[in-house]
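Student: Pasting the sequence and the predicted model now:
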Amino acid sequence: MSAPERIPPRGLTAVDPLDLLTSGELTVRGQIREASNAVLFCSVAYGGQEADCVYKPVAGERPLWDFPDGTLAQREVAAYEVSEATGWGLVPPTVLRDGPFGPGMVQLWMEGDPSVSLLALVDDEEAGEGWKAVGLAQVDEDRTALLVHADDVRLRRLAVLDAVINNGDRKGGHLLPAPDGKLYAIDHGVTFNVDDKLRTLLWGWAGEPLPQEALDVLARLDASLAPGAPLATRLAELITPAEVAAVRARVGALRTSGRHPEPSGQWPAIPWPPV
């Protein structure tokens, strides 16, 4: 028997990435120990093709007092479904399935391009052209610096997506600029809370008018979130009815304001550590 053909993430293949992730044979290759929950690096093979992926078993999740319902894995998949509904493709293909350690989330592995910098710390008060200021960040005991992110349309789209899914933990390490020019975002377990939990590094557009592209996407999301509509039906399989209603309300609020959200001031707006 010939060895499976190794495929690059998001490459053109005869096997749909979702079919590969859902039906393929998972083989655990190692553990990503920096993560706070169990994250396993795996390969997945199906239909003569193979790819790398991440498997996060529900059994390895640590309970969160402010997310008492559902699982991190379900919210990761829900974030993928919303991302796909926007048409921006910001979240890698992600599925729920059984694995070697029980049910969990399986996501196609994406390699980031280390030569691309989307975040920076600068000592000057002004970020400079091409950058958006986020706020001051503590570098060490004696020094603070201005945290900035690139003024990039891909990041701006992600800022809108994060506002919709109520992302409570958008860190720099969750941003993967790919060699092909696309941007992928990972780690969406802390999302979809009914309370405002938005914490992110992408505040550079706070209060600014939303681009027309974003308004068009929000209009499509609004329609697809109507009771009985496809996205609403899919999300109801993954998160609670109250959480689905909260997604719908956030989309409506963004359309009404026509602006990027601003920090509430009720808690730290930037996650720690920021990367």
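Tutor: In hand now; what should we look at? Numbering: from 1, shown residues only.
Student: contacts, neighbours, all on C-alpha from now
Tutor: Noted.
Student: so who does the closest residue to His188 other than its chain neighbours touch?
Tutor: The shortest distance from His188 to any non-neighbouring residue, by CA to CA, 6 or more residues apart in numbering, is to Glu76 (4.8 Å). Residues near Glu76 by CA atoms under 8 Å, 6 or more residues apart in numbering: 94, 105, 187-189.
Student: another structure for you, compare them:
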Amino acid sequence: MSDGSLSIRARIREASNATFLADLDGEAVVYKPIEGERPLWDFPDGTLADREVAAYLVSEAFGWDVVPPTWMGEGPFGRGMVQRWQDVDPEQDAVDLVPTEDAEAELSVDGAPRWRPVLEAIDEADRPVTLVHEDTTALRRMAVFDVVVNNADRKGGHVLAMPDGHRFGVDHGLTFHVEHKLRSVLWGWIGEPLDADELEGIDRVTDALHGDLGAALDEHLTVAEVDTLRARCAALRAVGLFPPPPGHGPAVPWPLF
């Protein structure tokens, strides 16, 4: 999106791959060079940046603004993913761990659903806790998006709560595998029907895959990965329900945040 000079501000050390906060034409961006990607046993080497860009392209086809603007660019450490930085609201949590004894009271406010429970666990202090996430349109859309792109790494920390109430999803390097890889903390709507807005979003992606989106994805994914993406859209549209975990392999990423 810019041919300007990208300069490094700091390294983001919490990330598992080389990730930097950088400046591009006076704007803060995240920069993940391909050379800094750690090899994985189940994803081809050097493909994570392209998968992040592909996730943004699919997000744009949905029309829901799930993924911040993301593109391939050049930086001090070579070619990589560049994504517009987002300043989150530190007072908001879209995904949280709450004491299990308090969870039931937290799940609704004045009878309206507030949180959806996902699983119960024991924290580092041996206290029972419940993993919950918001019951909101923004999070439902993100969950649908994750099914379509086959997101293997939807951690709680990959959901950014913005001051205006919007929610962005980030860190989409582990997506678009041809095998079922969905691992997520957003399992709160299992078996519930997709609403009209969500079905229309899937239809927009399906239509776009036969046009500009399909052509754009060919630059970042394999033919088999794009074909499997089409198949996932068709299957989700036909069933019309939020799917359950497949029953093999972990259903959530680790760590959860």
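Tutor: Thanks, I have it. This structure is a prediction, so every number in the text was calculated from the model and none was measured.
Student: Pull the most distant pair out of the contacts of Glu76 of structure 1.
Tutor: Thr94 and Gly189 (12.2 Å; CA to CA).
Student: between the two, who's got more neighbours?
Tutor: Thr94 (26 against 20; other CA atoms under 10 Å).
Student: which one in structure 2 is aligned with Pro274 of structure 1?
Tutor: Under the alignment (TM-score structural alignment), Pro274 of structure 1 pairs with Leu256 of structure 2.
Student: same question, Val95 of structure 1
Tutor: Matched to structure 2 by TM-score structural alignment, Val95 of structure 1 sits across from Trp71.
Student: Name the SS class of its match, please.
Tutor: Judged by DSSP: H, G, I helix; E, B strand; the rest coil, the three-state class of Trp71 of structure 2 is strand.
Student: neighbours of it, just the number please.
Tutor: Trp71 of structure 2: 20 neighbours (other CA under 10 Å).
Student: unless I'm mixing things up, it is touching Met1, no?
Tutor: Yes. If you go by CA atoms under 8 Å, Trp71 of structure 2 and Met1 touch, sitting 6.8 Å apart.
Student: Please, where are all the helices along structure 1?
Tutor: 17-23, 72-86, 153-165, 212-224, 230-236, 241-257 (DSSP state H).
Student: Could I get the buried residue list for the first one?
Tutor: Residues of helix 17-23 of structure 1 classed as buried: 17, 20-22 (neighbour count, 16 or more other CA atoms under 10 Å).
Student: which residue ranges form the strands in structure 2?
Tutor: 6-11, 20-24, 27-33, 70-75, 78-84, 95-99, 108-109, 112-113, 115-122, 128-134, 159-161, 167-169 (DSSP state E).
Student: Name all residues that make contact with Leu199 of structure 2.
Tutor: So Leu199 of structure 2 contacts 237, 240 (CA under 8 Å, 6+ apart).
Student: Aligned against structure 2, show me the partner of the residue nearest to His188 of structure 1.
Tutor: For Glu76 of structure 1, the aligned residue in structure 2 is Glu52 (criterion: TM-score structural alignment).
Student: how near is its match to Glu74 of structure 2?
Tutor: Distance of Glu52 of structure 2 to Glu74 of structure 2, given as CA to CA, to the nearest Å: 15 Å.
Student: Next: Ala196 of structure 2.
Tutor: 40 Å.
Student: For these two, indicate the residue with more neighbours.
Tutor: Glu74 (17 against 10).
Student: mind listing what the more buried one touches?
Tutor: 6, 80.
Student: Please apply the same query to Ala196 of structure 2.
Tutor: Taking CA under 8 Å, 6+ apart as the test, Ala196 of structure 2 contacts no residue whatsoever.
Student: cool, now which of the contacts of Glu76 of structure 1 survive the switch to structure 2?
Tutor: On the basis of both residues aligned by TM-score structural alignment, their matches' CA atoms under 8 Å, what survives of the contacts of Glu76 of structure 1 in structure 2 is 94, 105, 187-189.
Student: number of nearby residues for the counterpart of His180 of structure 2 in structure 1?
Tutor: Under the alignment (TM-score structural alignment), His180 of structure 2 maps onto Asp196 of structure 1. Residues lying near Asp196 of structure 1 (other CA under 10 Å) number 17.
Student: Distance of Asp196 of structure 1 relative to Glu111 of structure 1?
Tutor: 31 Å.
Student: shouldn't Pro253 of structure 2 be in contact with Gly157?
Tutor: No. The criterion here is CA under 8 Å, and Pro253 of structure 2 misses it with Gly157 at 11.1 Å.
Student: So what does Gly181 of structure 1 match up with in structure 2?
Tutor: Using TM-score structural alignment, Gly181 of structure 1 lines up with Gly165 in structure 2.
Student: quick one: contacts for the counterpart of Glu111 of structure 1 in structure 2?
Tutor: Glu111 of structure 1 maps onto Asp87 in structure 2 when the alignment is built from TM-score structural alignment. By CA under 8 Å, 6+ apart, the contact set of Asp87 of structure 2 is Met162.
Student: Now the aligned residue in structure 1 for Leu6 of structure 2: closest residue in space, sequence neighbours ignored.
Tutor: Structural alignment places Leu6 of structure 2 opposite Leu26 in structure 1 (criterion: TM-score structural alignment). Nearest residue to Leu26 of structure 1, sequence neighbours excluded (CA to CA, 6+ apart): Val44, at 4.6 Å.
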